[in-house]
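Chemist: just coords:
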């Protein structure tokens, strides 16, 4: 059932078919869809909760292969509720996750998010006044912030599996750097790295940032510099050759990085 709200930029629905979601996405809405109970194809793992599942989607991530029915749907236009700037600043990146990277909720988390949607619906169905849009914006933001909090909790729940993924990623970077391809091919494309791990680029980026504090670019540069230090310590290769094989523009550039990050100079590693 779709509820007519006092604000045209907001749509709320209950017990609605999931075929509605791509239509809303193509119309420029950000869509939250709550599924109860979740289906296995939403990417639930053995370590995840199983009381409900939540996805967010946009025109760029139109979902497919979803359960037939959504328990709740909330769709809004970001600019109308002050969310556009937050998205441009990197918040709510989980809207760009795939549907099989859904958030799997505990009963308590489901209750909180359901309460947020109830509050949103209650305000949206009131007669409009000069406070309406401001209050709705705060309620939308509150709902998204709770979803973000629970997304972070899920990274913690999946700690062991995530460590294995990052170990695979580090192994790939080590092999890439030792292959000699860096001077010709440059920094590996984050989208391709995510694909190797069977993740969306957005999920991969958030996972890496949560686990290491780095973006894909900064993490790769740290691994590259760590490789340079290891080669300086454990091989007889000259410094200029190491710099060239790892794609550094000059030995002087490598010197500066080693001093800044590790507090050492390359020639010190050779003593």
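Modeler: Yep, that arrived. Fair warning: this is a prediction, and the values are worked out from it, not measured in the lab.
Chemist: going forward, measure contacts and count neighbours with C-alpha atoms only.
Modeler: Fine.
Chemist: Please, where are all the strands along the stretch 51-200 of the chain?
Modeler: Under the criterion DSSP state E, counting those that start in this stretch, strands of the stretch 51-200 of the chain are mapped to 52-57, 69-76, 103-105.
Chemist: let's bring in a second model and compare:
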């Protein structure tokens, strides 16, 4: 596996001209001219990437599978994403671009501390943002401003303007994803119902003793989603994240066992997957405001 740690290395691998800025670049897919020897090689991209494709031809492999971008699809990847150059359709040109920037561009800036808010950087490729024509125009306009800024003579304002435009682009992406969740209401509702059923199946003492406490990652994998996409979808539809759903379900099991059995606290903790009784006690106190023993006493009385 080859690490891509800089913009200049990225340009070299893709056969593009020398970059105009050391920390940020926009590459038109039509300008990519990779050497044949670099196809079917895995790369670790240690840059942020925002990729737009306007047709169904896609040479890049994200993760372990191809993804066809249909009619204006925007995809995001955080540093550490594994990609490769596939050899299928190698003679076809793709309409679109990839905007890549090094973490150092925003490091220490306010945007650096806000990046966790843009959870779509951790989505899977098949969870790409599908843009309307109007949204596509907005994205292209913002990106054109970014290109103008890094292509000109740099001055003391350049970095601030680059970062400001990046933040505007990410905020629009957040809005557009919100719209996408809303317009897919029927699919989302079905997914929520499937999630709740799956969670109930995994939140029994028998299941927990066998496979452990349910996790967001495990539930997301079972449903074919990335953890962030699943949580964001649930949050938009129900107001609760996947982790909050799990906590509530675990709390109901704990309450039932405390109310209906005489099992010691350490055994109840063990039954619902807590390795340490102290962790279970802390969990109950945070959720109910009292210790497990006090909660049991209140219910008995």
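Modeler: Yep, that arrived. Everything numeric in this text was worked out from a predicted model, so none of it was measured.
Chemist: Of the strands of the stretch 51-200 of the first structure, give the one that comes closest to residue 125 of the first structure.
Modeler: Smallest distance to residue 125 of the first structure across these (Cα to Cα): 13.3 Å, for strand 69-76.
Chemist: Give me the mean deviation of the closest one from the second structure.
Modeler: Here the mean offset of strand 69-76 of the first structure against the second structure after fitting is 1.8 Å, by mean Cα distance after the TM-score superposition for the first structure.
Chemist: about what we covered before: from the strands of the stretch 51-200 of the first structure, which stretch is densest packed?
Modeler: Of the strands of the stretch 51-200 of the first structure, the one with the most neighbours on average (mean count of other Cα atoms under 10 Å) is strand 103-105, at a mean of 28.
Chemist: Dump the strands of the stretch 51-200 of the first structure into TSV; add distance to residue 227 of the first structure as well.
Modeler: Listed next are those as TSV, based on distance: least, Cα to Cα, whole Å:
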stretch	distance to residue 227 of the first structure
strand 52-57	38
strand 69-76	47
strand 103-105	36
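Chemist: These: which one's closest to residue 9 of the first structure?
Modeler: Nearest to residue 9 of the first structure among those is strand 69-76 (5.5 Å), distances taken as Cα to Cα.
Chemist: Quick one: list the elements packing against that closest one.
Modeler: strand 10-17, strand 30-35 (3 or more Cα pairs under 8 Å, 6 or more residues apart in numbering; DSSP states H and E).
Chemist: Deepest-packed of those, please.
Modeler: Sort these by mean neighbour count, taking mean count of other Cα under 10 Å, and strand 30-35 sits at the top with a mean of 24.
Chemist: What is the corresponding segment of the second structure for it?
Modeler: On the second structure, the counterpart of strand 30-35 of the first structure by TM-score structural alignment is residues 48-53.
Chemist: Measure the mean distance from that stretch to the first structure post-superposition.
Modeler: Here the mean offset of stretch 48-53 of the second structure against the first structure after fitting is 1.0 Å, by mean Cα distance after the TM-score superposition for the first structure.
Chemist: can you pull the contacts of the residue positioned nearest the centre of the second structure?
Modeler: The centroid of the second structure falls nearest to residue 122 when counting by Cα atoms, centre = their mean (2.2 Å). Contact analysis of residue 122 of the second structure by Cα atoms under 8 Å, 6 or more residues apart in numbering lists 76, 77, 78, 226, 228, 229.
Chemist: just checking, residue 49 of the second structure touches residue 97?
Modeler: No - in this structure, residue 49 of the second structure is not within contact of residue 97 by Cα atoms under 8 Å, at 10.3 Å.
Chemist: Let me see the ranges of the helices in the stretch 51-200 of the second structure.
Modeler: 110-114, 133-151, 158-183, 185-202 (DSSP state H, counting those that start in this stretch).
Chemist: From residue 136 of the second structure, how far off is the residue of the second structure most remote from its centre?
Modeler: Distance from the C-alpha centroid of the second structure peaks at residue 301, with 47.1 Å (Cα atoms, centre = their mean). Distance of residue 301 of the second structure to residue 136 of the second structure, given as Cα to Cα, to the nearest Å: 63 Å.
Chemist: what's the burial count for residue 143 of the first structure?
Modeler: Here the number of neighbours of residue 143 of the first structure (other Cα atoms under 10 Å) works out to 21.
Chemist: How about the one 10 residues further on?
Modeler: The burial count assigned to residue 153 of the first structure is 14, neighbours taken as other Cα under 10 Å.
Chemist: Which position in the second structure pairs with it?
Modeler: Counting by TM-score structural alignment, residue 153 of the first structure corresponds to residue 179 in the second structure.
Chemist: now for residue 22 of the second structure: what does it line up with in the first structure?
Modeler: Using TM-score structural alignment, the equivalent of residue 22 of the second structure in the first structure is residue 8.
Chemist: what comes into contact with the match of strand 30-35 of the first structure?
Modeler: 69-79, 94-103.
Chemist: The same query, at a cut-off of 7 Å, please.
Modeler: Contact with stretch 48-53 of the second structure is made by 69, 72-79, 95-103, as judged by Cα atoms under 7 Å, 6 or more residues apart in numbering.
Chemist: Equivalent analysis for stretch 70-89 of the first structure, please.
Modeler: 9-18, 28-36, 137.
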